[in-house]
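S.K.: generate a structure from the sequence data that follows.
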Amino acid sequence: MAALPVEEVRSRVEADFDRIVNVLNKKIALQSISAKGITADHMKRSAEFVAEELSKVGVNAQVVQSHNPNGTPGAWEVIGSKIVDENAPTVLLYAHHDVQPVPDASAWNTDPFVGTVIDTRLYGRGSADDGGGIAIHSGALQALGDDLKVNIKVFVEGEEEMGSPSFIPFIEEHKDEFDSDVIIVADSGNWSAEIPSLTTSLRGNTDIDVHVKALHHPVHSGQYGGPILDANTLAAMLIASMYDEHGDLAVPGVASEDPIGGLQRDMDEATVRTDAGIVDSYRLAGTGSLAARLWTKPSVTVIGFDAHPVEGSFNVISPETTFRLSLRTAPNQRPEEAQEALAAFMVEHAPFGAEVWVDKLDNGMGWAMDPNAEATKDAMEAMEEAFGVAPVNKGEGGSIPFIPELQRIFPKAQVLVTGPEDPKANAHSPNESISLPSLKNNVITEALLLDKLAK
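M.R.: This next block holds a predicted model:
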């Protein structure tokens, strides 16, 4: 089975690229903000548009409404298939059609819902996340046309930006329709607009609420301060006890990992400092590669703290407080295991015998790519052919819970996480954009990959 020549695929994508960009412009204009109602008419229109565009490239696509776990109506989803040979491998293409809100349009340099090209980038809400993923799938299928040698199934979700509450019931309900050998999730990004990447891992996530109590009621800080520490100070001591002198998390039972598949290139500290807006005097915490600290080592953030505001404060010792910890777990650790270890550590390290108890909250599993899978090697090869440079794989410090759920439901499928974003994409932020040269190369990559997967 002869592979399509790279230059033939490139020529087809070049000829179709105006259409691909036009699809993206129309998608931006739909304002498919799921936060305004996942069941609303504007989300149904968005799903219908995506189904129509996929139909134009040969997919038998339809719009289906999902249901939440409690049975209430859920998101408008797009599903479909293109079967070329019952004996050929099957590839599931995933993207999502909902986008983030625009709280303040004045923070944008362009109209967020009018696709606007400046230099080599197309600006607009959803241009990268994840209209770009939809455009990649559309472009790749159009490029292959009658030369497509794998069966295609598609799932374009309508509530990814809302945490995918109906994702699991929907997948379970359509399990046979989504069953596949390879799953391509086009919702991540590349090392840069010029250097492609596979996403090798995602951290998991678990949350706990920690309650600290020293007194049965408030008392005057002048009369009792000294031997009695206020609950906020005790909480601060408890939080600080999680770290060693280098700033590494040192909680027994919370795992740490090296970058999946090995570290090809470390993150640039100057870039990270600039992108995160770090003050000049701050020294980065932790040891080891910056990539590992951001991708595969665990991290804890205090995301909520019950304390009296400065405004209106008075001289009293706070008797008790509660704070919420969000723990990003190493990709392969079960979040329940890490949650149990963190909760036990909190109770065992109660400062000065204060009462400490923990409420265990939500868990989300991490994910790690199989670097030795045949599909992984095909993807790396396709990326290098399309971009003209070797890929630099990267992890993600964040969590995308539906990816490990896909892997759980379809354990035999190889999951590849690709995507249209790059460090300048500003997904979820003002002035979101996509690199048009990178988009073109991403389309070429996916077309080449689908062609390779036929073997």
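
S.K.: only C-alpha atoms from now on, for both contacts and neighbour counts.
M.R.: Will do.

S.K.: just the strands in the stretch 251-400 of the chain please.
M.R.: With DSSP state E, counting those that start in this stretch, the ranges of strands along the stretch 251-400 of the chain come out as 299-305, 316-317, 320-329, 355-364, 367-368, 394-396.

S.K.: so which elements touch the third one?
M.R.: Taking 3 or more C-alpha pairs under 8 Å, 6 or more residues apart in numbering; DSSP states H and E as the contact definition, the neighbouring helices and strands of strand 320-329 are strand 204-213, helix 231-240, strand 299-305, helix 335-348.

S.K.: quick one: closest of these to F314.
M.R.: Proximity to F314 (C-alpha to C-alpha) singles out helix 231-240 among the helices and strands packed on strand 320-329, at 14.2 Å.

S.K.: buried residues in that closest one?
M.R.: Within helix 231-240, the residues that qualify as buried are 231-232, 234-235, 238-239, counting by 16 or more other C-alpha atoms under 10 Å.

S.K.: grab the nearest non-local neighbour of F49.
M.R.: K27 (7.8 Å; C-alpha to C-alpha, 6 or more residues apart in numbering).

S.K.: that neighbour: which element?
M.R.: helix 6-29 (DSSP states H and E).

S.K.: contacts for that helix?
M.R.: 46, 49, 53, 113-115, 124-127, 131-132, 135, 138-140, 142-144, 385-386, 440, 443-444, 447-448 (C-alpha atoms under 8 Å, 6 or more residues apart in numbering).

S.K.: could you also give me the structure for this second sequence? I'd like to compare it with the first:
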Amino acid sequence: MTENTGTTNPSLTEAQQTVREIVERNMPASVSDLTDLVRIPSVSWEAFDRSFVAQSAAAVAALLDDTGAFDSVVVSQAETPEGGLGQPAVLATRAAKNGRPTVLLYAHHDVQPPGDEADWQSAPYEPTIRGDRLYGRGASDDKAGVVSHIASVRALVEATQNEFDLGLVVFIEGEEEFGSRSFAAFLDKHREQLGADVIVVADSDNWNVDTPALTISLRGNVTFKLTVRTLEHASHSGMFGGAAPDAMLAAVRLLASLHGEDGSVAVEGLVGTQGGTPEYPESQLAEEAGFLEGVRSVGHGAILSRLWFQPAITVTGIDAPSVANASNTLLPQVAVRISSRIAPGQKAHDAFAAIEAHLRAHAPFGATLEITDVDLGDAFLVDTSGWAVREAKAAMKDGWGVDAVDTGIGGSIPFISDLSRVFPDAQILVTGVEDPDTRAHSPNESQHLGVFKRAILSEALLLARLNVKTLAQLSE
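M.R.: Predicted coordinates for the structure are as follows:
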């Protein structure tokens, strides 16, 4: 695997070359910062200890404060729709001067649960380097995004002796992995401090470890808990099986109705859209997704069209007796977690209405359904016509040595729609530190260290480019 180290480019300004040298020199410290953050199990889900998320926020705030770049660094919380307090986020600000733009750098410091630790080759919260990758929960999603922002700001500070005119806002969220429930309230609470001309969201993927990507299409999401009930209590399966409908049978039949024979979504009212895609054969999907021998893909049409522009429905969890604890009884109820990805062009609210209508219309044997814990996030299409995309792609080419690829992504970053709603004039750039082998959300999540360095360098070069241009010049 060849790494693009970013050799000296004679066309770079002296300041940009200085930034390059600083990023290279600071890489050991950047990796150390990342490993320190990975050691904090900052899972934001309700069932986990909130004190670790607070510890993580404090650590991020200290790193930002140590750069010396900011007029203010605070840890703040906002209310959730349910009336409680959301997880702590970090907000750092520095005002623009002399007509320069303001750039908002977003990432999140919370992480997914580790899952079964037996599936990890090394402990999920003990960062471990094997080859060119750093393993650990959150090593890539998204603590590498957090540190890439910190390291790029640090490089700008050192290159300019902290005498720069670019406005900076750093917003490090604390609950992205739990649906960003207080995000909208946080935007309202800090609207004035968060205002920016460009928003860089470092929470996406790259085409591969040698080629950067700018994400321009994101699916939305609809997630909820579905509880299926058929009986008032458990009953002996030998005495009543074959006549009494147990909840597992009803749930299996109901869930099967969500897909057609080829595995494509079969819910009336869920729609796809059209868009161009790069070449991506099924063999590449099989390798990157980890197909077992003989397994084939689901759905129809071009692979990337299925991943970027078509809806998907997945059952991500189920509450039922384990095999070890199974008894010969008919289950009175079964609960599942459903995650649906919504194609760009459809509102999440409309998609949820379609899914709910389908479930209620297809409930077998008169089963009763309860739908709770609903989270909705709209899809998003990035406007690529502005100057921010131009400047970002130039910085990416300088940092990686090759042109960036415009990509969609099958996953969702629903808060981007909130950012666009509150700051309609801001240009949004969706970048990232991940690659196809990252395994975000899965056991053995990892960060490729070469990608990490190039992501830091590209962002630092972008900040350096924007620091020497006024908004008027950029808009010409």
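
S.K.: can you give me the TM-score here?
M.R.: Once superposed, the chains reach a TM-score of 0.82 (TM-score structural alignment, normalised by the length of structure 1), with 446 aligned residues with a C-alpha RMSD of 3.8 Å.

S.K.: same list, the strands of the stretch 251-400 of structure 1, but as a markdown table with mean neighbour count and distance to H211 of structure 1 please.
M.R.: Shown next, in a markdown table, are the strands of the stretch 251-400 of structure 1 (neighbours: other C-alpha atoms under 10 Å; distance: least, C-alpha to C-alpha, whole Å):
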| stretch | mean neighbour count | distance to H211 of structure 1 |
| --- | --- | --- |
| strand 299-305 | 15 | 10 |
| strand 316-317 | 19 | 16 |
| strand 320-329 | 23 | 4 |
| strand 355-364 | 17 | 5 |
| strand 367-368 | 24 | 31 |
| strand 394-396 | 25 | 31 |
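
S.K.: could you dump those strands into CSV and include distance to A75 of structure 1?
M.R.: Listed next are these as CSV, based on distance: least, C-alpha to C-alpha, whole Å:
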stretch, distance to A75 of structure 1
strand 299-305, 28
strand 316-317, 48
strand 320-329, 27
strand 355-364, 21
strand 367-368, 25
strand 394-396, 26
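
S.K.: average offset between stretch 14-24 of structure 1 and structure 2?
M.R.: When structure 2 is superposed, stretch 14-24 of structure 1 averages 2.2 Å from its matched positions, counting by mean C-alpha distance after the TM-score superposition for structure 1.

S.K.: from the chain's centroid, how far away is that stretch?
M.R.: 26 Å (C-alpha atoms, centre = their mean, to the nearest Å).

S.K.: what's the matching range in structure 2 for that stretch?
M.R.: Stretch 14-24 of structure 1 corresponds to residues 24-34 in structure 2, going by TM-score structural alignment.

S.K.: same list (the helices and strands packed on strand 320-329 of structure 1) but as JSON lines, adding distance to A285 of structure 1.
M.R.: Below are those laid out as JSON lines (distance: least, C-alpha to C-alpha, whole Å):
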{"stretch": "strand 204-213", "distance to A285 of structure 1": "20"}
{"stretch": "helix 231-240", "distance to A285 of structure 1": "13"}
{"stretch": "strand 299-305", "distance to A285 of structure 1": "11"}
{"stretch": "helix 335-348", "distance to A285 of structure 1": "19"}
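
S.K.: how about the ones you listed, which one is nearest S166 of structure 1?
M.R.: strand 204-213 (19.0 Å).

S.K.: re the thing from before, looking at the strands of the stretch 251-400 of structure 1, which is closest to G247 of structure 1?
M.R.: Nearest of the strands of the stretch 251-400 of structure 1 (C-alpha to C-alpha): strand 299-305, 10.3 Å.

S.K.: mean shift of the closest one relative to structure 2?
M.R.: Strand 299-305 of structure 1 sits 4.0 Å off on average (mean C-alpha distance after the TM-score superposition for structure 1).

S.K.: quick one: list the elements packing against that strand.
M.R.: By 3+ C-alpha pairs under 8 Å, 6+ apart, strand 299-305 of structure 1 packs against strand 320-329.

S.K.: so how far is the strand it packs on off the chain centroid?
M.R.: For strand 320-329 of structure 1 - counting by C-alpha atoms, centre = their mean - the centre lies 22 Å from the chain centre.

S.K.: angle of it against strand 204-213?
M.R.: With axes from the mean of the first three to the mean of the last three C-alpha atoms, to 10 degrees as the basis, strand 320-329 of structure 1 and strand 204-213 are set at 160 degrees to each other.

S.K.: give me the angle between strand 320-329 of structure 1 and strand 299-305.
M.R.: Using the same axes, to 10 degrees: strand 320-329 of structure 1 against strand 299-305 is 150 degrees.

S.K.: contacts for strand 320-329 of structure 1?
M.R.: 203-215, 230-232, 235, 254-256, 296-307, 335, 338-339, 366, 397-399.
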